[in-house]
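Engineer: sequence and predicted structure are below.
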Amino acid sequence: MKDYFFSVFKTNPLEMKGLNGIRGIAFFMVIYTHMFRPYKYFGFHEPNVWIENFLNNGSLCMDAFFVLSGYLIGGQLLKEKIKTNSINYGNFITKRVLRIFPPYYIFLTFQFIIIYNLSKFATDELVKTESLQLLKRVVWDYAYMSDYFAGIMIHGWSLSVEEKFYILLPILLFLILKLKQKNQILFSLSILVILPTIFRLIQFLQISPENLSFWTYSVTFYYPFHSRMDGLFLGVLVAAIQIYYPEKIDKFLKDRNSIYFVLLSLVTLLSIMFFTSEDRPDLFTCVFRFLFASLAWSIILIKTLDEKSWTAKVLSVPIFSPVAKLSYCAYIIHLLCLGFLSKKFIGYHKIHYYEIIIWTIPIGVIILGYAYLYYLMTEKPFLALRNRLLNKK
């Protein structure tokens, strides 16, 4: 019983601690970006384009999440294939379904019930009408298609992207791993990394500048799976290089100059955050931003594999471990929590930018507290069930 409640706070020896740090930082980037965006409608004292870009572009966290997912899931499947000469798709599906589905579908159904009751019992006719419209869209959330069709869970698009990846990856690896040469396997994965950039460029060239708005950018470039899979497959490619050519990774990590690649990656991420705008999307933002950000996160990920490096030491701070474990549940519930926490601690009115910055960690920690309770109710029981089922096999 004690383990049930406190295992999330214990560091597992098998954890890749540096990855916890990346995931933890990405979580707080989600918080400050989604905290910031509603305040654009209230306005800011002393408006500053660079600061607004920085706060808005915390969305680069999604590239980090995608690279991590690709690296971890791809690495597991590749190692299993090498070890057993096969991939147990039943086990893979069991692992994914029992971890991902319960928190997602329970929260989605909770939203559905609230909206359904509003459509039936709200006294305001406008609320009733809008609720009925939302109910028509919930099917896209249940089908994990909200990256292509708007659902009721605004942030569910990224979960839809990852779900498609989980379905597609085993099939693609089954085909790719039929290739005999290691370099052929890596080349095939590289094509999957490059394809989304080609898709985005083709789409960009078909849109006239006057029609290129934030909404167009979001639904055409930012949300869809085919446009965002480069980060996921880049993570798989990194895992494949580590597995098939470990000496190349070791050589990179032992090279003193590798720290400059990390610094270049940080400069790349910060440059994108300060100097590009999703509100005013251009060629770089629509076509190349996701690939550059994913490459930067990938280099940082690789550097964390050297536990003696400063990169790994900073990102392996123990506090990141529970944050990483709770990040999935926290992501699912964070917008609901931000709705009342922002109002309580900041208020909905014209504010200063620093108010977003200073409240990011406190509000993020409170959301993690709620996520812990949600984790105990919706994720932990099914993780225990998953472990029992897999151990029986």
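Structural biologist: Yep, that arrived. Numbers count the residues shown, from 1 in each chain.

Engineer: switch to C-alpha atoms for all contacts and neighbour counts from now on
Structural biologist: OK.

Engineer: please identify which helix or strand holds the residue lying farthest from the centre of the chain.
Structural biologist: What lies farthest from the middle of the chain is Thr123; by Cα atoms, centre = their mean that is 38.0 Å. Using DSSP states H and E, Thr123 sits in no helix or strand.

Engineer: where do the helices sit along the stretch 151-300 of the chain?
Structural biologist: Under the criterion DSSP state H, counting those that start in this stretch, the stretch 151-300 of the chain contains helices at 157-176, 182-205, 214-217, 225-244, 246-254, 258-275, 283, 289-304.

Engineer: can I get those in JSON lines including mean neighbour count and distance to Phe110?
Structural biologist: As requested, the helices of the stretch 151-300 of the chain are arranged in JSON lines below (neighbours: other Cα atoms under 10 Å; distance: least, Cα to Cα, whole Å):
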{"stretch": "helix 157-176", "mean neighbour count": "18", "distance to Phe110": "17"}
{"stretch": "helix 182-205", "mean neighbour count": "17", "distance to Phe110": "34"}
{"stretch": "helix 214-217", "mean neighbour count": "16", "distance to Phe110": "27"}
{"stretch": "helix 225-244", "mean neighbour count": "24", "distance to Phe110": "26"}
{"stretch": "helix 246-254", "mean neighbour count": "15", "distance to Phe110": "46"}
{"stretch": "helix 258-275", "mean neighbour count": "17", "distance to Phe110": "34"}
{"stretch": "helix 283", "mean neighbour count": "13", "distance to Phe110": "40"}
{"stretch": "helix 289-304", "mean neighbour count": "23", "distance to Phe110": "33"}
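
Engineer: and the ones you listed: which comes nearest Gly369?
Structural biologist: With Cα to Cα as the measure, helix 157-176 is the member of the helices of the stretch 151-300 of the chain nearest Gly369 (21.5 Å).

Engineer: putting a second one here so we can go through both:
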Amino acid sequence: MKSYILSIFASKKGEIESLNGIRAIAILMVMANHLWVFEQRIMGEMPRWLSWFVENQTTIVDVFFVLGGFLNYGGVLQSYKRENSFPFSKFVVNRSLRILPAYYAALAFSYHYFYKQGQKLKYIQNPSRDLLWLINKGQKALDYVWADGIFLSNFFPRVLDVGWYISLEQQIYFLMVVLGPFFLFSKTKKTRVIILSILYIIPFLSRCYLYSKGQMNADALFWTQNRFDSMIAGMLLAEYVDYKPVGESLGKLKYYLIGIIAISFILISYSFGWKHFIRLTLANNFYNIALALIIYLAIQKEGIFKTILALPIFRPLSRITFTVYLWNIPLMGIATKWALEGEKIVTLSVLPKLYLICFGFTILASWPIFLLIEQPFIWWKEKSKVLENKNQTETA
């Protein structure tokens, strides 16, 4: 029992520790942005640089797109090398065990919460305009719960606010399973890279087209055709690492040059307002290229990115990242009541207390949720993998 409870602190064989740091920092930034947005109505005057930084974390979720593309696509490439075929059943089963139980549990909770709240709000006499808006928003989301259920919520009103990310990711992986063996994985590396490069450009062209029609906005960035380039960036990185595996040191000059380019690209992507042409079209490309470069530096055998991101302190939060992502909004909503008790406005001096209490409670509460819902399926998946490797060894 003790080992099960403390499993989030344990290292795993073959794990790239530095990627734990990337996941942990990314989820903290996601939480920072969510909390900032939801408390904006009572937020006092804040330093411009702070507002600029936190509000730009809207796009931090692309870290998970790039990482997912890199790791999942890279795993498929390795399977093709060993077996010369696409591992259909293994890919679907592993993906389902990792995502579906946790996702549907969070969706069921969100549906129940929205439904109960909607029933209560209907009986309030003379509701304010804000309350009417909230009632209508909740009802629309409940009417489209079927979209949450079949992973199309990035195109419709959502019961689970964060479900758009899972929907988009599942759509791309579904296409990978259905179409990948025919138009991608059976090709040579050069052809695959060309195909992926063409696919990478499509979301940019789609964003430009919508912008020319006056239809490109922040909401449109949830749509699959406008956002899947981040996953393609991770896949292209996997192709490069497969072609040139991580080995000797890059050398200080090349290493720091890549790091400077990555940081510069992130700053460029943050430098334009949400109505600017570049922000709504090209900034996403600057950002996901930067993330791919940071991941590449993080997986090197040495260097400052690896040194910092591989620190064990990031491991437990990395383990429960998916749980935190699914539950952070309702959990931080609960913690906010404690953090802001007696406060009418969030000032700069109140902000650290708000974040510390909300972050601390959310992470601690996500731990048992992870152990109850996700960990049993993860262990089942890992046990099956161990047995499979044992059978392959015995056969060999």
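Structural biologist: Arrived safely, thanks for sending. No experiment lies behind these values; they were computed from the predicted model shown.

Engineer: before we move on, back to that, show me what contacts the residue farthest from the centre of the first structure?
Structural biologist: Contacts here follow Cα atoms under 8 Å, 6 or more residues apart in numbering; on that basis Thr123 of the first structure touches nothing.

Engineer: now it: how far from Asn117 of the first structure?
Structural biologist: Separation of Thr123 of the first structure from Asn117 of the first structure (Cα to Cα, to the nearest Å): 11 Å.

Engineer: now the helices of the stretch 151-300 of the first structure in TSV, with distance to Thr129 of the first structure?
Structural biologist: Formatted as TSV, the helices of the stretch 151-300 of the first structure follow (distance: least, Cα to Cα, whole Å):
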stretch	distance to Thr129 of the first structure
helix 157-176	24
helix 182-205	34
helix 214-217	23
helix 225-244	31
helix 246-254	57
helix 258-275	38
helix 283	38
helix 289-304	37
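
Engineer: and Gly364 of the first structure, which of those is closest to it?
Structural biologist: That would be helix 157-176 among the helices of the stretch 151-300 of the first structure, by Cα to Cα, at 19.4 Å.

Engineer: report all helices and strands that the closest one contacts.
Structural biologist: helix 61-84, helix 225-244 (3 or more Cα pairs under 8 Å, 6 or more residues apart in numbering; DSSP states H and E).

Engineer: turn those into CSV, including distance to Leu283 of the first structure.
Structural biologist: Listed next are these as CSV, based on distance: least, Cα to Cα, whole Å:
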stretch, distance to Leu283 of the first structure
helix 61-84, 18
helix 225-244, 14
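
Engineer: I'd guess Ile93 of the first structure is in a helix, am I close?
Structural biologist: Yes. Ile93 of the first structure: assigned to a helix according to DSSP: H, G, I helix; E, B strand; the rest coil.

Engineer: that one and Tyr148 of the first structure: what is the separation?
Structural biologist: Distance from Ile93 of the first structure to Tyr148 of the first structure, by Cα to Cα: 23 Å.

Engineer: residue contacts, Ile106 of the first structure?
Structural biologist: Thr378.

Engineer: just the element for the aligned partner of it in the second structure, please.
Structural biologist: Alignment note (TM-score structural alignment): Ile106 of the first structure maps to Ala105 of the second structure. Assigned by DSSP H and E, Ala105 of the second structure belongs to helix 88-122.

Engineer: what residues of that helix count as buried?
Structural biologist: Buried residues in helix 88-122 of the second structure, defined by neighbour count with 16 or more other Cα atoms under 10 Å: 94, 97-99, 102-103, 106-107, 110-111, 114-115, 118.

Engineer: same check on stretch 43-55 of the first structure?
Structural biologist: Quick answer for stretch 43-55 of the first structure (16+ other Cα under 10 Å): Glu52, Asn53, Phe54, Leu55.

Engineer: closest one to Val267 of the first structure out of those, please.
Structural biologist: Phe54 (13.0 Å).

Engineer: got the contact list for the closest one?
Structural biologist: Leu270, Met273, Phe274.

Engineer: the second one contacts Asn53, correct?
Structural biologist: Yes. Counting by Cα atoms under 8 Å, Met273 of the first structure touches Asn53, with 5.9 Å between them.

Engineer: which residue is the nearest non-sequential neighbour of Leu195 of the first structure?
Structural biologist: Asp230 (7.5 Å; Cα to Cα, 6 or more residues apart in numbering).

Engineer: from Ser7 of the second structure, how far off is whichever residue in the second structure pairs up with Pro322 of the first structure?
Structural biologist: Aligned counterpart of Pro322 of the first structure in the second structure: Pro316 (TM-score structural alignment). Using Cα to Cα, one gets 8 Å for the distance from Pro316 of the second structure to Ser7 of the second structure.
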